[in-house]
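Asks: here is my input, please return the structure:
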Amino acid sequence: MGEVGVVLAMLLAVVASGYLVRLLPIALPLPLVQIALGAAIAGLGWHPVRLEPHTFFILFLPPLLFLDGWRIPKVGLFRDKGVILELALGLVLFTVLGAGFLIHWLIPELPLAVSFALAAILAPTDPVAVGSIAARVPIPPRLMHILEGESLLNDASGLVCFRFAVAAALTGTFSLSSAALTFVWVALAGIASGVLLTLAMGIAQRLLAKHFGEEAGASILLNLLLPFGAYIVAEHIGASGILAAVAAGVTMSYVELSGRALATTRIRRNVVWDTVQFALNGVMFVLLGEQLPDIVRAALHGPDLPAPRDIWWLAGNALLISLSLILLRLAWVWVSLRASRMLALRNGREGIMPRKRLIFATSLAGVRGAITLAGILTLPLAMPGGEPFPGRDLAVFLASAVIVVSLVVASVALPRLLRGLELPPETAAEAEEERARQAATLAALGAIDRAGPPQPLDEQDAEIHASAAEQVRGLYQHRLGGGSSDGLHPARARVAEEAERHYRLAALDAERQVLLQMARNNQLSDETARRLVQEIDLVEARYRSRGGH
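Replies: Below you'll find the model as predicted:
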């Protein structure tokens, strides 16, 4: 079967994995099921997929990073910014140095720069994999927000470190001062590229919609192209396309709060992006399984090794590296939490030290996944002089093995650590949602009173409109604890339906606008706002489709 057939088979495997993970009697993380299906595809003897590293990188990473930035809960990100920055920046550098020297000590044949590159690409974590592991034993919401925030930032920091390490391996030189200056440019210009391109696209879409109307398909396609555009523009000017994609996603979350897109566009866009995320993450893990036999063979007999090594040597090193990553993460989490507690006590604040179970869970939740896989496969195939890149096959195997080991360890240990762990309920989030619902309801009631009939009506139709308005008003008053509605005259059903639709749409728009306004004013988290607005969008789409719009 040709490459197109193999790609289609992998997509079908992604679809099948979504059902298999629910049918299996034991709780397995979705990525492990996808890796197994990929290995099954390879076992059929089909021609393996071959992707040029740069193509693979740009195909998978920009949309995934963009979506991470777009959907990360900003309130949780800013609330726990200290902990998240310690994990996303401090822990990444700690991991690169600690794991880099350890890998070089374990495998002297692997050059130090390549060891640092491998450590850098192993630093980013994958909250999607953690979420799939803990699907049957829910992770505490605040811990999940911290893991998501960490993943968003350590994807960027780990991949930037990886880029510098690969450059050092290719050139044979590394200057800390030059790297620091380059990092400043790479980071700032990359972030600026993502922000400016997203804002420009938002303005362009708004102008086009104003003059020509909004075409949902075109708008969604532009949104899908945005992360690739941000990445390519940033790379063209020598900046970080990774940070550009993340910055574009974060900026898009604020552009979305303008509320100018049609409800149907937002609904379709969310569905499309959910599908893209599921497909890309799934294909990457299926691809890992499909490549595993070749990865193992290349690692065993690669030209960079002085002599062939057996599978136990490879497995032993992979396990030692996996264990070292867990211990490095545990040490960093423990020390940073104690330091934060001491600093809080010194400043006269209450210092809280989380339970040991929660600390261990945080350490084991550092699961490696899609970003690690995408990054390691972009290692150059050859040096500038044409000779093979040193240790590439071995590095790809070790990274792939660490992904699998981290998934297995977390899937076994996390449910046991989290089971029965009682944490204080998140009453603040519930109260926030209740305030938002009440504010939206009051705004809707005011909009119904102001809307009025869409055109002059005869006496009979005016009564129907009044009755319809009262019916819609009753729906909202019920939320506040009172009100009921009367029936409508059956002979004027069509007029009644149109009248109800008119007032309902006016009320829904008012609800949405007040929620978006609260989010813009930081009175409501964007995560809660997005969920409530989506509920309104779904109701609005039903009413608009009823009217033929």
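Asks: hey, let's count contacts and neighbours off CA atoms from now on
Replies: Will do.
Asks: list the contacts for the spatially most central residue of the chain?
Replies: Nearest residue to the geometric centre of the chain (C-alpha atoms, centre = their mean): D68, 2.9 Å. Contacts for D68 were tallied using C-alpha atoms under 8 Å, 6 or more residues apart in numbering; they are L152, V246, G249.
Asks: L222: which of the residues you listed is nearest?
Replies: Relative to L222, the closest of the contacts of D68 is G249; by C-alpha to C-alpha it sits at 13.3 Å.
Asks: picking that back up, separation between the residue nearest to the centre of the chain and I35?
Replies: Between D68 and I35 the computed distance is 22 Å (C-alpha to C-alpha, to the nearest Å).
Asks: all the strands of the stretch 401-549 of the chain, in order from the start?
Replies: According to DSSP state E, counting those that start in this stretch, the stretch 401-549 of the chain carries no segments that qualify as strands.
Asks: now the farthest one out in the chain, which residue is it?
Replies: By C-alpha atoms, centre = their mean, the chain has its most distant residue from the centre at E459, 55.1 Å.
Asks: distance of that residue from E470?
Replies: Distance from E459 to E470, by C-alpha to C-alpha: 16 Å.
Asks: which non-adjacent residue is nearest D393?
Replies: A299 (5.1 Å; C-alpha to C-alpha, 6 or more residues apart in numbering).
Asks: one more sequence to fold, the one below, so I can look at both together:
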Amino acid sequence: MTDHFPFYISLVIVIVLLVMLAEKIKVAYPVILVAAGLLISFMPFIPSVHITPELIFIIFLPPLLYEASWSISWKELWRWRRIVGSFAFVVVFFTALAVAFAANYFIPGFSLALGFLLGGIVSPPDAVSAGAIMQIVKVPKRMSVILEGESLLNDASSLIIFRFALIAVATGQFVWYSAALSFGWMLLGGIGIGLLVGWLFMKAHRHLPTNANIDTVLSLVTPYVMYIAAEEVHSSGVLAVVSGGLLLSSKRHWFLSSSSRLRGINVWSSLAFVLNGLVFVLIGLDLPEITAGLKQEGSSFIGAIGYGLIITATLIVVRIFAAYGAVFITLIARNFINVADSRHPGYQTPLLLGWTGMRGVVSLAAALSIPVHLNSGAAFPQRSLILFITFIVILGTLLLQGLTLPALIARIKLPDYSYGDESTEEAENIIHREMSAYALSALKSTYAGRWEQSALLQQMAAKWEGKSKNNPEAIFTEDSLDIYFDLLDKQRKWLLKKNEADKNFDEDVIRKHLKLIDIEEEKMRSL
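Replies: So this is what the prediction gives:
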């Protein structure tokens, strides 16, 4: 391992340079990184890279899921729960089923069980790719929320399908009631363990004498504990990390200090950037090992590429049909139940949603986790072909959809889906005005007779009143700072109540002002 350490350090530097290049030429960085990994793999002096499923599932997946669950808004996720749930579970199942029939029909020697196994592997889209593209072009808020929410859950559903299909292939039989019980335990057990571990870590953060460094280290450990604890009892580690992460994210202002929150954001942002970069480069670097296995099996290279393209086309078509089907069902359901948005989305939104189906490293890791031999000692059927098809699907969707998605977004005119009557700029002004009025009222009512004696508090009052007043000679006494910190905390609590009470208000605006309060508090504490 130490012999190749300079290579991995160089790889990180290459990733940084390639991401800068991707931003310069306005191309999603996963596409550039996978292509770069492919080119690097052909260089003769590059050491052989062997990707194990444990490397992805244990090292990479938990922190990436945890970081994503902290970034998404629980309120927005709940708002779009029906379409998120349908894409993360129902669409994944029907996608796997469609792949099973396509593989059984077009690929010689592929049984339905093997096809369903392949379907479980390639059915979940990769949100990192779509998220990278969303940073290049502007899309409606609802679109990004649906894609992010789907990505948090579809890995769990696809891996559950994969496990059941793997058992069916290995044993030659499928016991539906046993599978139903296992499915229920994987869902409920994973969510329960994630919430339990999250609650324990929340108590540790709150009651132990931690500081910003310790809080950050604990946050790095948390997703691994959640994932491993759930997997040890044969439940879903993915759901454990997601549920626990959502719990801790929604309660972050209850158990973390402003310093811990700000430092944690910076650390996690950098860590997620490096991990995402590495996994996409590793996909490209793993090509020689995949093709070597294909040759050992005696499969045709050209034929395998053709099979991969057939499965890729199946995935794209099924997702587009699913997107339009979801819209059709919603338009019918709005006559009987309350839906998140009853307006007609037009043809553009489902088309865009259907085209954001790039596959990623979770699919490759699942394929790599297929055992080499069955319990009987016989070779696992079509293992190398499944691996190669998975690689073609990842590469094909990244290149085709990843490169064309920005042009598609720019070409079609997406409807403007605002959450309320106000725009984002108006929402910013509303929050600033109402929060300033609340802070000013709290200052004058709670600290009457005291704030008039402090230059700092007078300056803050003038600021909240909208009067420009900057007194560089203001004396920051201990008493005035304590009052100011208390007012900042009152503003923070007011924002959290506002976010909870107004279901239609954009939480991104709330989070922005919460972060500004944390920054202001840390700035004053450093004086």
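Asks: list the TM-score for the superposed pair.
Replies: Overlay of the two chains. TM-score (TM-score structural alignment, normalised by the length of structure 2): 0.90; 519 aligned residues with a C-alpha RMSD of 2.9 Å.
Asks: still on that earlier bit, could you see which of the contacts of D68 of structure 1 carry over to structure 2?
Replies: Retained in structure 2: L152, out of the contacts of D68 of structure 1 (criterion both residues aligned by TM-score structural alignment, their matches' C-alpha atoms under 8 Å).
Asks: counting neighbours, which of the contacts of D68 of structure 1 comes out on top?
Replies: Ranked by the number of neighbours (other C-alpha atoms under 10 Å), those place V246 first, at 31 neighbours.
Asks: looks to me like it is in a helix.
Replies: Yes. Under DSSP: H, G, I helix; E, B strand; the rest coil, V246 of structure 1 falls within a helix.
Asks: need the counterpart of it in structure 2.
Replies: Alignment note (TM-score structural alignment): V246 of structure 1 maps to V242 of structure 2.
Asks: what do you get for P380 of structure 1?
Replies: When structure 2 is aligned by TM-score structural alignment, P380 of structure 1 is paired with P371.
Asks: just give the number of residues close to that match.
Replies: For P371 of structure 2, using other C-alpha under 10 Å, the count is 13.
Asks: wait, it touches P381, no?
Replies: No. P371 of structure 2 is beyond contact range of P381, at 10.0 Å (criterion: C-alpha atoms under 8 Å).
Asks: the stretch 401-549 of structure 1: helices as residue ranges?
Replies: Secondary structure of the stretch 401-549 of structure 1 (DSSP state H, counting those that start in this stretch): helices at 427-451, 459-479, 493-520, 526-546.
Asks: so which of the ones you listed gets nearest L199 of structure 1?
Replies: In terms of C-alpha to C-alpha, the element of the helices of the stretch 401-549 of structure 1 nearest to L199 of structure 1 is helix 493-520, at 16.1 Å.
Asks: what angle sits between that closest one and helix 427-451?
Replies: Using axes from the mean of the first three to the mean of the last three C-alpha atoms, to 10 degrees, the inter-axis angle of helix 493-520 of structure 1 relative to helix 427-451 is 130 degrees.
Asks: what residues sit buried inside helix 493-520 of structure 1?
Replies: Across helix 493-520 of structure 1, burial judged by 16 or more other C-alpha atoms under 10 Å covers 495-520.
Asks: how about stretch 184-202 of structure 2?
Replies: Using 16+ other C-alpha under 10 Å as the test for burial, stretch 184-202 of structure 2 gives 185-199, 201-202.
Asks: contacts for that stretch, please.
Replies: For stretch 184-202 of structure 2, the surrounding residues in contact (C-alpha under 8 Å, 6+ apart) are 160, 218, 222, 225-227, 229-230, 234-245, 247-248, 255.
Asks: how big's the offset between it and structure 1?
Replies: Following the fit onto structure 1, the mean deviation recorded for stretch 184-202 of structure 2 is 0.7 Å by mean C-alpha distance after the TM-score superposition for structure 1.
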